[in-house]
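1. Output the structure for:
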Amino acid sequence: MSNFKIFKDWLTQVSFLTDQDCSLFEPYLKTKTIKAKEHFLVEGKICRETGFLNQGCFRTYYLNEGKEINTRFIFEHEFVTDYDSFLQEKPSRYFIQALENTEIVSFNLKALQNAYNQSKNWERFGRIMAEQSYKMTTERVESFLFLDGEQRYLDLLNNQPHLLDRIPLYHIASYLGLERESLSRLRKKIVHQQRL
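-> Reported below is the predicted structural model:
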C-alpha cells in the first residue's frame, strides 16, 4: 500500500471527501520519515506543515523553567502540527518530537488553502480540523481546572489506555502534571483498590 493511499483511504472513510477531492490534494503531498528523538518542530519556529501520521508516535511539549511539560501524544491516523502556528504563520511555543521512528504524509498551508478554493468539501474538512483542535485544547485546560491528579489519571485509564502501552511513564507523569514518584504511588494505590 502506498504511503499516500493510507492517508487517502483514511480521508474517504472518516469524512465526506471524495476520490476527486483527494486527487486535487495528492500533488501537494510529501512523505517524510522522522527518526525517534528527532524533532518535527522546535519552539520559536513557524510550523510550516501538517503531517498525517502513517506510523509511529510523537509528543508535544513546552519548556517551563527548563522542565519539559508534555501536552499531547499523537498516534497513527492523527495529525501532527501546531495548528495555531500553522494557520497564523507565527512562531510556535511548542516542541514536537518523535518518540518512535515515524512516517508522515505532509502538506503546507498553501496546499490546504488551494484545496479550500477548489472544493467546498475541503473547506468543511478544514473547519472540522479546527473544531477538533479547539475541543482537545479545551478538554486539556479543563482537566487541570476541574480534576486533581488522581482524577486525571483515572480519566486517562478510561479514555486513553493505549498511552500506557507506548509512552514511557515519566512522559505520562509530566502529561498529567504529576511527579514520576507520585504517579507510581497512585498506580499502586489504584491497583490495590481494584484487588479489594
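2. CA atoms for contacts and neighbours, from now on please.
-> Noted.
3. Do you have the helices of the chain handy? List them.
-> For the chain, applying DSSP state H gives helices covering 3-14, 19-25, 83-88, 109-118, 120-146, 149-159, 163-166, 169-176, 180-195.
4. Can you say which of those helices is nearest to Lys32?
-> Lys32 sits nearest to helix 3-14 of all the helices of the chain, at 9.7 Å, using Cα to Cα.
5. so that closest one versus helix 120-146, what angle?
-> 80 degrees (axes from the mean of the first three to the mean of the last three Cα atoms, to 10 degrees).
6. Check the burial of Gln88 by counting its neighbours.
-> The local packing of Gln88 (other Cα atoms under 10 Å) involves 11 other residues.
7. for stretch 47-60, the distance to its chain's centre please.
-> Taking Cα atoms, centre = their mean, to the nearest Å, the mean C-alpha location of stretch 47-60 is offset from the chain mean by 7 Å.
8. Run through who's touching that stretch.
-> With contacts defined as Cα atoms under 8 Å, 6 or more residues apart in numbering, stretch 47-60 is touched by 3, 6-7, 41, 70-83, 85-86, 89-92, 94-109.
9. Just the buried residues out of those residues, in PyMOL syntax.
-> To isolate in PyMOL the members of those that are buried, counting by 16 or more other Cα atoms under 10 Å, one can use:
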select buried, resi 7+41+70+71+73+74+75+76+77+79+80+81+82+83+85+86+91+92+94+95+96+97+98+99+100+102+103+104+105+106+107+108+109
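10. can you tell me which residue is nearest the centre of this structure?
-> Taking Cα atoms, centre = their mean, the centroid of the chain lies closest to Ile74, which sits 3.4 Å from it.
11. want to put them side by side, so please do this one too:
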Amino acid sequence: MNTTNRGTKIAFQYPFKQKKIEKMFTGLISMMKLHNPELQEAAIDEIISCCEVISFNKNDILVDYGEVCRHVYFSVTGLVTALENVDGKERNCWFMTAGDVVIAIESFYKQQKSMEQLLALEKTTCLAIHVKDLNRLCEKYPSFLEVRLKLTEYYYQQAFDRSKWIFRSAEERYALLLEHYPVLVNLVSARALASYLGISEGYLSAIKKDYYSISS
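-> Reported below is the predicted structural model:
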C-alpha cells in the first residue's frame, strides 16, 4: 500500500484476486449500467484498469482549497463533506455518501483552483479516475460518454433542486432533508448538519424536537 497525505492507495490485480476489491468494482459497474445498459465490456475493462482504490481516514483531505480537482471519486463507503470558507468561517455545503460521485464541481469541470475543500468525515473508500483518463475513455467509448452525461445531468438536477431550498425556512429545509436525503440525518453530526442548514446546533435540536413531537 502507498500512503500519502491524501489517503492510502490500495494495490489490486485485474482480473481480481481480492473479493473485497471485486465487490467494489461490481457496485461501480452496476451503477454505470443503470445509466447505460449498453456499456461495452471493453470499456469496462479499461475503466477498471484506469481506476485507483484509495482509502481515506477521518479528516483526510480529498481536495484542498486552492488545489485543482483532477480526479473523480466514486464513493464505496464512508462520508465526505464539501466545505467553503466565507469571511474566515467554514460552512458545510453538502455531503456525499456511499454510492455518490465525489468532486469539487467547479474546479473539476473547469480544471481551475478549488474554492471548496472535500473532507472525509469518517473512514472512506473511493475508486478514483484521473480527469485525463476520464476524457480519453469518453472519446474512445461513446457508451461511457453517455454514462458520464447522464450522471452529470442527475447530479445537476439534484443540486438545482437543493438550490431552491435557500428560500425556505430552517424548519422546512430540515423537513426537505428528511424527505429527500433521510440517510444523511443519521450519518452527519449535528454540528455539520446545523452548519449546512445555516443555524446553530441548539436551534437544530429544537427543530428536531418539534418535528418528531408533531410526527409522533
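12. can I assume Glu43 of structure 1 is in contact with Gln97?
-> No. The pair Glu43 of structure 1 / Gln97 is not scored as a contact, 11.1 Å apart, by Cα atoms under 8 Å.
13. Tell me which residue of structure 2 lines up with Leu109 of structure 1.
-> Matched by TM-score structural alignment, Leu109 of structure 1 corresponds to Val131 in structure 2.
14. Please identify the deepest-packed of the helices of structure 1.
-> Ranked by mean neighbour count under mean count of other Cα atoms under 10 Å, the helices of structure 1 are led by helix 169-176, which reaches a mean of 20.
15. what about that helix, how far off from structure 2?
-> Taken over the aligned residues, the distance from helix 169-176 of structure 1 to structure 2 averages 0.9 Å (mean Cα distance after the TM-score superposition for structure 1).
16. in structure 2, what residues pair with that helix?
-> Aligned using TM-score structural alignment, helix 169-176 of structure 1 spans residues 190-197 in structure 2.
17. Map His192 of structure 1 across to structure 2 for me.
-> Aligned by TM-score structural alignment, His192 of structure 1 pairs with Ser213 of structure 2.
18. need the contact list for that match.
-> Ser213 of structure 2 makes no contacts at all, as judged by Cα under 8 Å, 6+ apart.
19. Repeat the analysis, applying 10 Å as the threshold.
-> Ser213 of structure 2 sits next to Ile207 when contact means Cα atoms under 10 Å, 6 or more residues apart in numbering.
20. cool, Glu153 of structure 2 as well?
-> Applying Cα under 10 Å, 6+ apart, we find Glu153 of structure 2 in contact with Val147, Ala159.
21. With Glu139 of structure 1 instead?
-> Applying Cα under 10 Å, 6+ apart, one finds that Glu139 of structure 1 lies in contact with Leu145.
22. How much space separates the counterpart of it in structure 2 from His180 of structure 2?
-> Counting by TM-score structural alignment, Glu139 of structure 1 lines up with Asp161 in structure 2. Distance, Asp161 of structure 2 to His180 of structure 2, by Cα to Cα, to the nearest Å: 10 Å.
23. ditto for Glu171 of structure 2
-> From Glu171 of structure 2 across to His180 of structure 2, the span is 14 Å (Cα to Cα).
24. same thing with Ser189 of structure 2?
-> From Ser189 of structure 2 to His180 of structure 2 the distance is 18 Å (Cα to Cα).
25. pretty sure Phe95 of structure 1 contacts Val80?
-> No. Counting by Cα atoms under 10 Å, Phe95 of structure 1 sits too far from Val80 to count as a contact (11.2 Å).
26. Touching both of the two, which residues are there?
-> Common contact partners of Phe95 of structure 1 and Val80 (Cα under 10 Å, 6+ apart): Phe40, Leu41, Arg59, Thr60.
27. Restricted to strands, list those.
-> Using DSSP state E, the subset of these located in strands is Phe40, Leu41, Arg59, Thr60.
28. Just the buried residues of the residues you listed.
-> Buried among those (16+ other Cα under 10 Å): Phe40, Leu41, Arg59, Thr60.
29. tell me which of the residues you listed is nearest to Ser184 of structure 1?
-> Taking Cα to Cα as the measure, Ser184 of structure 1 lies nearest Arg59 of these, at 20.9 Å.
30. what does that closest one align to in structure 2?
-> Aligned counterpart of Arg59 of structure 1 in structure 2: Thr81 (TM-score structural alignment).
31. Spatially nearest residue to the aligned residue in structure 1 for Leu145 of structure 2 (excluding sequence neighbours)?
-> Under the alignment by TM-score structural alignment, Leu145 of structure 2 pairs with Glu123 in structure 1. In this structure, Glu123 of structure 1 finds its nearest non-sequential neighbour in Tyr116, 4.7 Å apart by Cα to Cα, 6 or more residues apart in numbering.
32. That neighbour and Cys22 touch, don't they?
-> No. Tyr116 of structure 1 is beyond contact range of Cys22, at 12.0 Å (criterion: Cα under 10 Å).
33. Between those two, which contacts overlap?
-> Going by Cα under 10 Å, 6+ apart, residues that sit against Tyr116 of structure 1 and also against Cys22 are Trp122.
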